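*Asks:* I would like to see how this sequence folds:
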Amino acid sequence: MKQGLSLRVSQHLALTPQLQQSIRLLQLSTLELSQEVEQMLDENPFLEQSEDSAAREDFGLDQVDSPVSQEAQEFESVAEFTPSHDSTSSSQSTSENSNDNDSTPEISSEAKLEESWDGDGTVETSADDGEWGGDAQPRKNNGDDSDADASDLARSHESLQDHLHRQALSLRLSEEDRAALYFLIESLNDDGYLEDSLSSLAAGLAGAEPEQLEDREDLEQHFTIALKLLQHMEPAGVGARHLAECLSLQLLECESSQAVSAAKAICRQPMELLAKRDIKRLVHLCGFPDAVIRAAIALIARLDPKPGRRFINVERNLIVPDVLVTKVAKGFKVALNSDVMPRLRVHDIYANALKQHKGQGGPALTQRLQEARWFIKNIQQRFDTILRVSTAIVERQKNFFTHGELAMRPLVLREIADELGLHESTISRVTTAKYMSTPFGTFELKYFFGSALGTETGGNASSTAVRALIKQFVSSESLKKPLSDNQISEMLKEQGIECARRTVAKYREALRIAPASLRKALT
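*Replies:* Prediction:
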């Protein structure tokens, strides 16, 4: 076998560390990005927060609106199918695939990664619930908080446990009963239910051994007394073990009437009958006339099946938009929300010290400085991409921002990707967990994308607009004769939109609208 040397030229793709970081930052939500920034500030001494907006690093971001090169699009395409584990293994696997096709000398992937982080070698820094229960109205608290800001409500939040403990202070109890009441209050879930039985709670405290039986029985007696006290606290229905008991506790506070008596009788029956509104069986089992049973079901529908949910911290539901859209004289202005943009910069003192003592800090410090610069650049690039995508969405959905969701037009990710010269997977990352504030409310960017439904004129209608139209039909329907899915389908056809009954049912369920049989008025 004759041996010889040969030179071959080949191309292969490798995900550099900075590209992996850019992709990962792009798909993070606002909260996740904030956590990532905090972690990087703790780990990298060359990175610090600034009160002012960080100056752009000289990485070509001034040309952010220019089309993306073919190589970058290939990188994005590869990233869509590459797992986000160790970058070394990703580069090695890519190199091995390339070697299978070409007899190219193997090049160390670790050397490539080190070279990519080193950049140009400089260390200089740049310039500075169900339909019936979900609508139940909670009791009004003292004071009018209608003008309170959401963030103020979050800071002044009182949990369900705090609310109940405050009531317990006015009760005269023995130390054992007070301790039992405290334990039950702390055992409630977010909805105000006591999920565990008293016997299981007592066994958990006293132990399950036979010789501890007397202690368990004593604890269970104290829990029984404490439970009765808990179930008479505000809000009504708290401390219930199941839905029927929760509703019954709330009915105890209602003025005595035939409807209230019938409602209590209904709560003693299987809840499936109430959910299905099986009037005939309830009349037979409860022994009340048809009209009284209907009035009782209407009364139950006004109760709160989850009395503890009003105490859930409002901060959990607080959404801070990434993009702000406001109406101006010539259209709409799209701007980034400065409150969610991290203000970062390279630490001047440390960077200058490293520059003056070049070569003494070692390659590790030089690499950390380069990482800090790349992190700032990737943060800036993330928000630039979000702004570009948001601007393109607003441009294509102008009718929505003028007339509302009924005017939404069909839009798919590929349209925005082709317009901006980005990969479709990049658009998907940008539109996930990113929110836009509009004159009609705050929406996730994915909300503005919808499939197309055919029309009689040969055009297309957005699925989002169709859902809005279905919601409008249902809101204006007769409560005595609610619209069936088939009737809604026919009404859409009258509007020129081809939408099958099954599609209507799917959209109705997505909108959390009950079937016609459950929307029908009882009286």
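
*Asks:* please make it C-alpha for all contacts and neighbour counts, starting now.
*Replies:* Will do.

*Asks:* which residues touch I300?
*Replies:* For I300, the contacting residues are L247, A263, taking C-alpha atoms under 8 Å, 6 or more residues apart in numbering as the criterion.

*Asks:* now do the buried residues in whichever strand or helix holds it.
*Replies:* Under the criterion DSSP states H and E, the helix or strand holding I300 is helix 290-301. Of the residues in helix 290-301, those buried by neighbour count under the rule 16 or more other C-alpha atoms under 10 Å are D290, V292, I293, R294, A295, A296, I297, A298, L299, I300, A301.

*Asks:* could you export the residues you listed to JSON lines, including columns for distance to L252?
*Replies:* Putting the buried residues of helix 290-301 into JSON lines (distance: C-alpha to C-alpha, whole Å) gives the following:
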{"residue": "D290", "distance to L252": "22"}
{"residue": "V292", "distance to L252": "18"}
{"residue": "I293", "distance to L252": "18"}
{"residue": "R294", "distance to L252": "19"}
{"residue": "A295", "distance to L252": "17"}
{"residue": "A296", "distance to L252": "14"}
{"residue": "I297", "distance to L252": "16"}
{"residue": "A298", "distance to L252": "16"}
{"residue": "L299", "distance to L252": "13"}
{"residue": "I300", "distance to L252": "12"}
{"residue": "A301", "distance to L252": "15"}
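
*Asks:* this one as well, want them side by side:
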Amino acid sequence: MQFQKPALSQRQEMRLTPQLLQSIQLMTLPLQELQLRVQEELETNPALELVSEAPSLSLNERDDSGDDYDYFENSSDPGYSPGASFQGDEEGKRNFLEGALSRPESLHEHLLWQLRLQPISEREFRVGELLILNLDDNGFHQEPPDLLVSDDDRPLLKPLMDTIRTFEPVGCCTADFRESLLVQAGLMVDPPPKLQEIVGNHLEKLERGHHHEVAQALAISLEEVQEALEALRSLTPYPGRMFSSDAAGYVIPDLLLKREEGQFLLVLNDEQIPVLGVNPFFSRVATGDNREARKFAGRGVREAQWFIQGIQQRNETLLRVARAILEFQRDFFLKGKKHLVPLTLKDIAFELNVSESTVSRITNGKYIQTEWGIFELKHFFSNRVAGAGPGGAQYSKEGVKEIIREILEEQDSQGKRFSDQKLADLLAQRGIKIARRTVAKYRSELKISSSYER
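*Replies:* Below is the predicted model:
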């Protein structure tokens, strides 16, 4: 027979209090998301109030201190009439804004406009429209064209694809970059000999610089191979990209680094965050005689205080981590991108006596504005690349990538096209010994094409 009896046990466990959980959540938020979080808290907690916020300028506000000035008198807007006022003229304001705002033409729109100019039937136009709308941003098929139409319309596919491929940009409506280059080469006026055969069968050899093998395989001279190579460089492997309509991403830097009189000044961008406080009325009610009102107001006041403290802790931690990064990466901020030194989360965590997870949270999605540009704080953490310089110097991965970019920009401006192996040799001369495939990987991450494609 089993019996139950009381027993004492001792153990350690870690529990997240609501305050700690909220503090961690606030620490991970980028500036834009923190602004939204503050707005949500103001709407849900009446004990939290807005003390002050960043001033904003309205289009309807006027400076009455002097005479009116016509700011748009020298505007390039053709619909503007001197003397017209936006005050009380909402229709005029709407027309002006509609004329001022525009968006670029997409690849699909540009191709469809050209398709409408063709002397084709309505049925052919419908098939051509399906083909165009099936293209990705590069101008290539997303789905096989045979799947787009019924069996009855399949005979129309090839002639319509041939037509669309001649539209600007030339080479769209193809399967991949190789087929696109073949189409462009076929439409060239007076192309070099064997150009299409080179595109179809010998691109890889050209990319590796094996010109002799190509010349031998096609029974042509090295001069003719070089002529074909120059012609290829004038073509566009991804023709649709010139119509790319990807919207630019904008970030608001959390920090600003300036140099004044030879000293660095690190400033927190707190103007984007409104100043918050606890509502005095709720504070009085929280200490009053009414029990129910005191309970309700007290809970709101505590949550408001926790929220304010969470934002303060976020900002303080962000500044501490940024100052530590500044000390480790001082050469970067003084001399430029290629002077980025190896740095890990563990280095900063040890310096500040905090956990690596805290450093990871506070640097993720946070940006700093410097004289070299705006960078995410994560950018300053880079792995080591072994060097063979004096004392076995160490280089960061990002620093090596910037050196590669610098070499390629300098040599490309002189008309030279260095292969990945040549780049590896040049880096070795600078005391940076990395393999050719590593050079190719870094070049790809920099979004720089190979020597053949350049």
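
*Asks:* matching residues in the second structure for the helix holding I300 of the first structure?
*Replies:* Taken onto the second structure by TM-score structural alignment, helix 290-301 of the first structure occupies residues 222-233 there.

*Asks:* same thing with stretch 417-428 of the first structure?
*Replies:* Equivalent residues of stretch 417-428 of the first structure are located at 349-360 in the second structure, counting by TM-score structural alignment.

*Asks:* what residues of that stretch count as buried?
*Replies:* In stretch 349-360 of the second structure, counting by 16+ other C-alpha under 10 Å, buried: A349, T358, V359, S360.

*Asks:* for E124 of the second structure, state which of the residues you listed is nearest.
*Replies:* Within those, proximity to E124 of the second structure (C-alpha to C-alpha) peaks at S360, which comes in at 56.3 Å.

*Asks:* how far away is the closest one from E90 of the second structure?
*Replies:* Shown here: S360 of the second structure relative to E90 of the second structure, a distance of 49 Å by C-alpha to C-alpha, to the nearest Å.

*Asks:* ok, now A100 of the second structure?
*Replies:* When distances are taken as C-alpha to C-alpha, A100 of the second structure and E90 of the second structure turn out to be 15 Å apart.

*Asks:* now Q196 of the second structure
*Replies:* Applying C-alpha to C-alpha, the value for Q196 of the second structure to E90 of the second structure is 60 Å.

*Asks:* more neighbours: those two, which one.
*Replies:* Each of Q196 of the second structure and E90 had its neighbours counted (other C-alpha atoms under 10 Å), and the higher figure belongs to Q196 (19 against 11).

*Asks:* helix or strand for the more buried one, which one?
*Replies:* Counting by DSSP H and E, the element that carries Q196 of the second structure is helix 195-201.

*Asks:* superposed on the first structure, where does that helix end up, distance-wise?
*Replies:* Superposed on the first structure, helix 195-201 of the second structure shows a mean distance of 2.8 Å to its aligned residues (mean C-alpha distance after the TM-score superposition for the first structure).

*Asks:* tell me, that helix lands on which residues of the first structure?
*Replies:* The counterpart of helix 195-201 of the second structure in the first structure, counting by TM-score structural alignment, spans residues 263-269.

*Asks:* can you give the distance of that stretch from its chain's centre?
*Replies:* Relative to its parent chain, stretch 263-269 of the first structure has a centroid offset of 37 Å by C-alpha atoms, centre = their mean, to the nearest Å.

*Asks:* could you tell me where stretch 438-448 of the first structure falls in the second structure?
*Replies:* The aligned range for stretch 438-448 of the first structure in the second structure is 370-380, by TM-score structural alignment.

*Asks:* and that stretch, which residues are buried?
*Replies:* For stretch 370-380 of the second structure, a neighbour-count test (16+ other C-alpha under 10 Å) marks T370, F375, E376, L377, K378, F380 as buried.

*Asks:* please flag which of those residues sit within helices.
*Replies:* Cross-referencing those with the helices (criterion: DSSP state H) gives no overlap at all.

*Asks:* any idea how many residues pack against L324 of the first structure?
*Replies:* A total of 20 residues lie near L324 of the first structure under the criterion other C-alpha under 10 Å.

*Asks:* check Q380 of the first structure too.
*Replies:* Neighbour tally, Q380 of the first structure, other C-alpha under 10 Å: 21.

*Asks:* hang on, it in a helix?
*Replies:* Yes. The assignment for Q380 of the first structure is a helix, going by DSSP: H, G, I helix; E, B strand; the rest coil.

*Asks:* what is the helix holding Q196 of the second structure packed up against?
*Replies:* Using 3 or more C-alpha pairs under 8 Å, 6 or more residues apart in numbering; DSSP states H and E, the elements in contact with helix 195-201 of the second structure are helix 177-186.

*Asks:* between the helix it packs on and helix 222-233, how big is the angle?
*Replies:* The directions of helix 177-186 of the second structure and helix 222-233 differ by 110 degrees, with axes from the mean of the first three to the mean of the last three C-alpha atoms, to 10 degrees as the criterion.

*Asks:* for helix 177-186 of the second structure, which positions count as buried?
*Replies:* The neighbour-count criterion (16+ other C-alpha under 10 Å) identifies F177, R178, E179, S180, L181, L182, V183, Q184, A185 as the buried residues of helix 177-186 of the second structure.

*Asks:* list the contacts of that helix.
*Replies:* Under the criterion C-alpha under 8 Å, 6+ apart, residues 165, 170-172, 174, 191, 195-196, 199-200, 232, 235-239 lie in contact with helix 177-186 of the second structure.

*Asks:* measure R284 of the second structure to P46 of the second structure for me?
*Replies:* Distance from R284 of the second structure to P46 of the second structure, by C-alpha to C-alpha: 14 Å.

*Asks:* these two - which one has more neighbours?
*Replies:* P46 (15 against 12).

*Asks:* what's the helix holding Q196 of the second structure in contact with?
*Replies:* Contacts with helix 195-201 of the second structure, where a contact means C-alpha under 8 Å, 6+ apart, come from R178, L181, L182, A185, G186, V214, A228.

*Asks:* beyond that helix, next helix or strand please.
*Replies:* Where DSSP H and E defines the elements, the next helix or strand beyond helix 195-201 of the second structure is helix 203-207.

*Asks:* by contact count, what packs against the helix or strand harbouring R37 of the second structure?
*Replies:* Assigning secondary structure by DSSP H and E places R37 of the second structure in helix 31-44. With contacts defined as 3+ C-alpha pairs under 8 Å, 6+ apart, the packing partners of helix 31-44 of the second structure are strand 48-52.

*Asks:* so which elements touch the strand it packs on?
*Replies:* Using 3+ C-alpha pairs under 8 Å, 6+ apart as the test, strand 48-52 of the second structure ends up in contact with helix 31-44, strand 275-278, helix 291-328.
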